[in-house]
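Participant: Show me the folded form of this:
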Amino acid sequence: MNAAVKLIIKIVIISMLALAPTTYINMHYDPYGIYRTDFREQKIEPNQRFIKIRYLLNNPGKYDSFMFGSSRVGNIPSESIPDGKYYNMTISQGIPSEHLYNLKLLLDNNVKVKTVMLGLEDFSYKLEPRSENGELITELYSESAIENLKYYIKYTFKMPDRNVLEPYIHPKDEEFPVFYDIYNSGRPIHTEIDEYINTHKDEHIKDKKFKTPSVHNTNFMDQTLKDIQEFVDLCNKNSIKCIVFINPTYKATYTANNPVQFMEFKKRLADITDFYDFSGINSVTGDPFNYYETSHFRVFIGEKMLARMFDNYNKVPVPEDFGVLVTKKNIEQHLKMLKEQL
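Facilitator: Predicted structure coming up:
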């Protein structure tokens, strides 16, 4: 064996020994749930962008309808919608470019799609459109096996941040645990926090967090509307029923995020598709009891949204001022009402 071969072998052995602790940590703790089969021990949010598409492509006939949106749609019990086997594709800060990418991936892999729901936000056009970003927690599943292999390698051999590992290394009893129901509904389940709010109503509605809005200031409206147009066109081309809706944020967040600019977005959206608008200032968005904080509505509000959008959904009371079906014909009247609210 010549010296060059010996050197290469030594380098390989040393590299393997050096990476062994990192590999063990990532495989054992699996902080973003890439290798996990049981999410009851998931301590932080997993990479839902990657895991969910992988799961759906491995189970192409399990669902026929999908709800796309940000973390807010995770509080809509889509699994209870009649006339379909729904999977909730909620992803944190999900935007139309990502939903379009994922829908294309499903269709390209022969997943039968009957209905899709697209949830939009006050920030849908304020986050830069993207399809890949290189972050371990948010990287998308790829149609390329090589690209996915690269992600597995990076995930396995890159040492996670200490803050990411802390909940696993030193686990604590969580006051409000979250179960990521990846292999069933797709939604995060968090019943404990709802029980707490219901039994501590006064304390909850007076919490100072309701004075702190979630704010985004950038603007990528043109590209976002193009992505939505392509999403709708793709549905039409494949005879997929498409239901578009705008989520309701708490009034502090709504008013802090340039609602006049939001109205411009809605006006242009009406040229693309009809949509249900649950945002604005109304009897739901003005009550802190209906929210976990100023960004995310509670699950029973998600049920009211479904009752508005589906005539045959379980009958739950829906306030008259909550949820308007907006079309090209009534968009000007709707915008006038929103201005009067302000």
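Participant: C-alpha only now, for contacts and for neighbours.
Facilitator: Fine.
Participant: in what helix or strand does residue 53 lie?
Facilitator: In the assignment (DSSP states H and E), residue 53 maps to helix 48-58.
Participant: Heading C-terminal from that helix, find the next helix or strand.
Facilitator: Sequence order places strand 65-69 as the next helix or strand after helix 48-58, per DSSP H and E.
Participant: ok, and what's touching that following strand?
Facilitator: 73, 78, 84-91, 94-96, 99, 113-120 (C-alpha atoms under 8 Å, 6 or more residues apart in numbering).
Participant: Let's see this one next, to set against the first:
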Amino acid sequence: MLSKFSAKLCLFLSPLLILIIGYFVFDPFKIVKTYDSYPDNFAKSLNRDRISTQIFINNNPKYHYKSFIFGSSRSSVFYARNWGKHINDATPYHFDASCETISGIASKLKFIESKGNQIENALFVFDRSIFNYEQDTLGSVFVQDYRVSGLSWWKYHLIFINTYFSKGFFIGFYDYAIFNNFRKYMRNFLEFRKINYTPVVNDFIFTSYIEQIKADSINYYNQPNFFYERSKNKNLPSPAIKKYQLKYLQQIKEVLARKKTNFKIVLGPTYDQNYFNKSDYEFLVRYFGKENIYDFSGINEYTNDKTNYYEIYHYKPVVANQIMDKIYATK
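Facilitator: Here you go, the predicted structure:
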């Protein structure tokens, strides 16, 4: 009787067992194994923080990176090689993450320091969103790599396994893997825009946007409901920096001081035209000095022109290049 029950239980659980084995064998989130490069069209399922960490670990023994760009995906348009021309470094590293947080930036700096790297130059691309999230509360696309955050290996994978089984993710993953055919239901968890990750310096390039704009910029910028109308009034949002986040600002300050880093903080020109809050700005000045902070938030020449943006979340490299030209201009 017991053996018959055990056989039935094994038969009942076999699909679950097969799916769990599939998680480790096929590695849908590209986190079980190590990779030198990553697919270019899975931004909704791949974790950018993991990619940035892994590419750093892969290449750091050879390149001994000494210059770093930090920020969310909005920092992606500050291409590392373009920045390198301003700081005389051929291989600066782009250590960004999707929906990056101030705690994530602080832990990345400590991680880099623990590897023995010099941190001669740093470029921080901030906006309000940097202070809006805590990574340990976010899902699989945003959680910080456990090797940097200190989260245990099994808790880290548990977050991804939960995503694997939720909302039919594994169905879409295996459907696409087998038939290589995109179906509408997959939009919830698979991203079919082409996004490229450059080797060595780890830039993040919005290839599909670039191709669409090049093919027909007029129709691109006149898509219905694509860009919303901004208020002509000055947008002065409430403070974003919380008291508990001051310790992360202090941690960043201490690493920069120990390494004698040449650094700059850019407050980016977000499409919403929100100004960086005055009290938040004063906190940054207190920790990093007014001479190192460059505020491009609010209503200005960049935010007034919607063609400076790919969509309402990300401005273009041309804007980043102009900003770098300004902040690194010889005084």
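Participant: Which ones among the contacts of strand 65-69 of structure 1 lie within helices?
Facilitator: Among the contacts of strand 65-69 of structure 1, the subset assigned to helices under DSSP state H consists of 96, 99.
Participant: among the contacts of strand 65-69 of structure 1, which ones are buried?
Facilitator: Using 16 or more other C-alpha atoms under 10 Å as the burial test, the contacts of strand 65-69 of structure 1 include 73, 78, 84-91, 94-96, 99, 113-120 as buried.
Participant: got the residue ranges for the helices in the stretch 101-250 of structure 2?
Facilitator: 102-114, 146-149, 153-165, 169-179, 207-215, 217-220, 246-259 (DSSP state H, counting those that start in this stretch).
Participant: what's the mean distance for the first one versus structure 1?
Facilitator: If I follow you right, that is helix 102-114 of structure 2. Compared with structure 1 after fitting, helix 102-114 of structure 2 deviates on average by 1.0 Å (mean C-alpha distance after the TM-score superposition for structure 1).
Participant: what's the burial count for the equivalent of residue 66 of structure 2 over in structure 1?
Facilitator: Residue 66 of structure 2 maps onto residue 64 in structure 1, with residues paired by TM-score structural alignment. Neighbour count of residue 64 of structure 1, defined by other C-alpha atoms under 10 Å: 17.
Participant: same check, this time on the one 3 residues further on
Facilitator: If you count neighbours by other C-alpha under 10 Å, residue 67 of structure 1 ends up with 25.
Participant: what do you get for residue 256 of structure 1?
Facilitator: Neighbour count for residue 256 of structure 1, taken as other C-alpha under 10 Å: 14.
Participant: And residue 226 of structure 1, by the same measure?
Facilitator: With other C-alpha under 10 Å as criterion, residue 226 of structure 1 counts 14.
Participant: re the thing from before, so the match of residue 66 of structure 2 sits right up against residue 115, yeah?
Facilitator: Yes. Counting by C-alpha atoms under 8 Å, residue 115 is a contact partner of residue 64 of structure 1 at 7.0 Å.
Participant: joint contacts of those two?
Facilitator: By C-alpha under 8 Å, 6+ apart, the residues touching both residue 64 of structure 1 and residue 115 are residue 84.
Participant: quick revisit: mind putting the helices of the stretch 101-250 of structure 2 in a markdown table, distance to residue 29 of structure 2 included?
Facilitator: Output for these, formatted as a markdown table (distance: least, C-alpha to C-alpha, whole Å):
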| stretch | distance to residue 29 of structure 2 |
| --- | --- |
| helix 102-114 | 20 |
| helix 146-149 | 14 |
| helix 153-165 | 8 |
| helix 169-179 | 10 |
| helix 207-215 | 21 |
| helix 217-220 | 31 |
| helix 246-259 | 29 |
